[in-house]
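A.B. asks: Next comes the sequence, and after it the predicted model I'd like to discuss.
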Amino acid sequence: MVAKEESPDWQLGSQTRPMMKAGELIIRLKQADHLKGKSFLWFGRASMYALFTIGGEKRNSKVIHHSGTSPVWNEQLSFKIAEHVHFGLYNTLNVHFFDHELRRRNIPRGTAKIDVAALLEEHKNEVPVQEYQVFYKGKPKGTVELGLTFIPSTRKPLNWLQNLVKSLALNDSSNFAQR
């Protein structure tokens, strides 16, 4: 049987890259500038909204009607990150921008990818509002301004297996003493 060689990237995984922790991630969405596109209805003024995805969860911002390509939200959204999830799934925040259409499918207008874990580690869980590049079809097209706050969970992780083993060991030793 041949031993499977493990790649150095896999071995170093969490040691070289910061990982998210359990807690609450708060996103302060301020505005976007120069996003791609215009709407044919309402005299060319797009109605924009943002879709945030992280760790398989989604949150929508409110729709800013007739905002054009530079909507202003001044909105706050949050994600709860539980203790039992794979934290690697929560390292990157994807922000997708759409033109909201009433009579047809919403039209994509760009995406920003933000390395949340690294930013939060660098800024000690409080990232001030700053600009991030938005890409449309692989090309830079506009920016988004947002800030991040992370509130770590105060719950101590349950190690139920260790607790069970300890309680069984105590029960066995007390039963043994009675025999």
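C.D. replies: Sure, I can see it.
A.B. asks: from here on, contacts and neighbour counts on C-alpha atoms
C.D. replies: OK.
A.B. asks: which residues make contact with stretch 16-33 from outside it?
C.D. replies: With contact meaning CA atoms under 8 Å, 6 or more residues apart in numbering, stretch 16-33 is reached by 69-83, 87-88, 90-91, 117-118, 121, 129, 142-154.
A.B. asks: my read is S167 is in a helix, agree?
C.D. replies: Yes. Secondary structure assignment places S167 in a helix (DSSP: H, G, I helix; E, B strand; the rest coil).
A.B. asks: Distance-wise, check F176 relative to L170.
C.D. replies: According to CA to CA, to the nearest Å, F176 and L170 sit 10 Å apart.
A.B. asks: higher neighbour count, the two?
C.D. replies: Remark: of F176 and L170, L170 carries more neighbours, 12 against 9, as counted by other CA atoms under 10 Å.
A.B. asks: Surely the more buried one forms part of a helix?
C.D. replies: Yes. Counting by three-state DSSP, L170 is found in a helix.
A.B. asks: Second structure for comparison follows:
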Amino acid sequence: MPRGTLEVLLVGAKGLEDTDFLAGNMDPYVTLTCRTQERKSSVASGQGTQPKWNENFTFTVSDGTKELKIRIMDSDFATSDDFVGEATIPLEPVFMERSHPPTAYNVVKDGKFQGEIQLGLTFKPEINERHDCGFDYEESYGGWKHSSNDY
């Protein structure tokens, strides 16, 4: 299982369901959860259904990490915050390819499409300390590269 660091660029969202009584007054924010680690974006005050964040978040990836969960909420002053929708992003493709440019993911609530959220993802694998000593290793030879020098 991969170990390392997951960097998330939260770009923005569009076409979100407006949960406010006064249309267009929505103040969305996002919670990002990777296993037990949770991060929260700033509130996009007054940006309604087309918020922009352009914020970066970092998570430590360890054994068993399979997905990133995104929840979009509408910040309310006098009442509890409203749930707008969520997206679950599988991380296996990111682990294999190392990065995904900003991509739109579907936001759903109660099984219904509620808009899109745009995220960029980068995975930086943990460097194995045993192999980080300046030598070139070649895995097919048991970890040692054959020398081409004549002795």
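C.D. replies: Alright, I've got the coordinates. What you see is a predicted model, and the numbers here were worked out from it, not measured in a lab.
A.B. asks: Now the TM-score, please.
C.D. replies: Once superposed, chain against chain, the TM-score is 0.79 (TM-score structural alignment, normalised by the length of structure 2); 130 aligned residues with a CA RMSD of 1.7 Å.
A.B. asks: Whichever strand in structure 2 runs longest vs structure 1, average offset?
C.D. replies: Assignment by DSSP state E gives strand 112-125 as the longest strand of structure 2. Here the mean offset of strand 112-125 of structure 2 against structure 1 after fitting is 0.7 Å, by mean CA distance after the TM-score superposition for structure 1.
A.B. asks: so where is that strand in structure 1?
C.D. replies: The aligned range for strand 112-125 of structure 2 in structure 1 is 139-152, by TM-score structural alignment.
A.B. asks: Please identify the buried residues of the matching stretch?
C.D. replies: K141, G142, T143, V144, E145, L146, G147, L148, T149, F150 (16 or more other CA atoms under 10 Å).
A.B. asks: what comes into contact with it?
C.D. replies: 21-36, 110, 112, 120, 125-135.
A.B. asks: Mind checking which of the residues you listed are buried?
C.D. replies: With neighbours counted by 16+ other CA under 10 Å, these contain buried members at 21-33, 35-36, 110, 112, 120, 125-127, 131, 133-135.
A.B. asks: What segments of structure 2 are strands?
C.D. replies: Counting by DSSP E, the strands of structure 2 are 4-14, 28-34, 37-40, 52-61, 67-74, 82-90, 99-109, 112-125.
A.B. asks: Please name every helix or strand in contact with the shortest one.
C.D. replies: Same thing as strand 37-40 of structure 2. Packing contacts for strand 37-40 of structure 2, counted by 3 or more CA pairs under 8 Å, 6 or more residues apart in numbering; DSSP states H and E, involve strand 28-34.
A.B. asks: against structure 1, where does the strand it packs on fall?
C.D. replies: Per the alignment by TM-score structural alignment, strand 28-34 of structure 2 matches residues 48-54 in structure 1.
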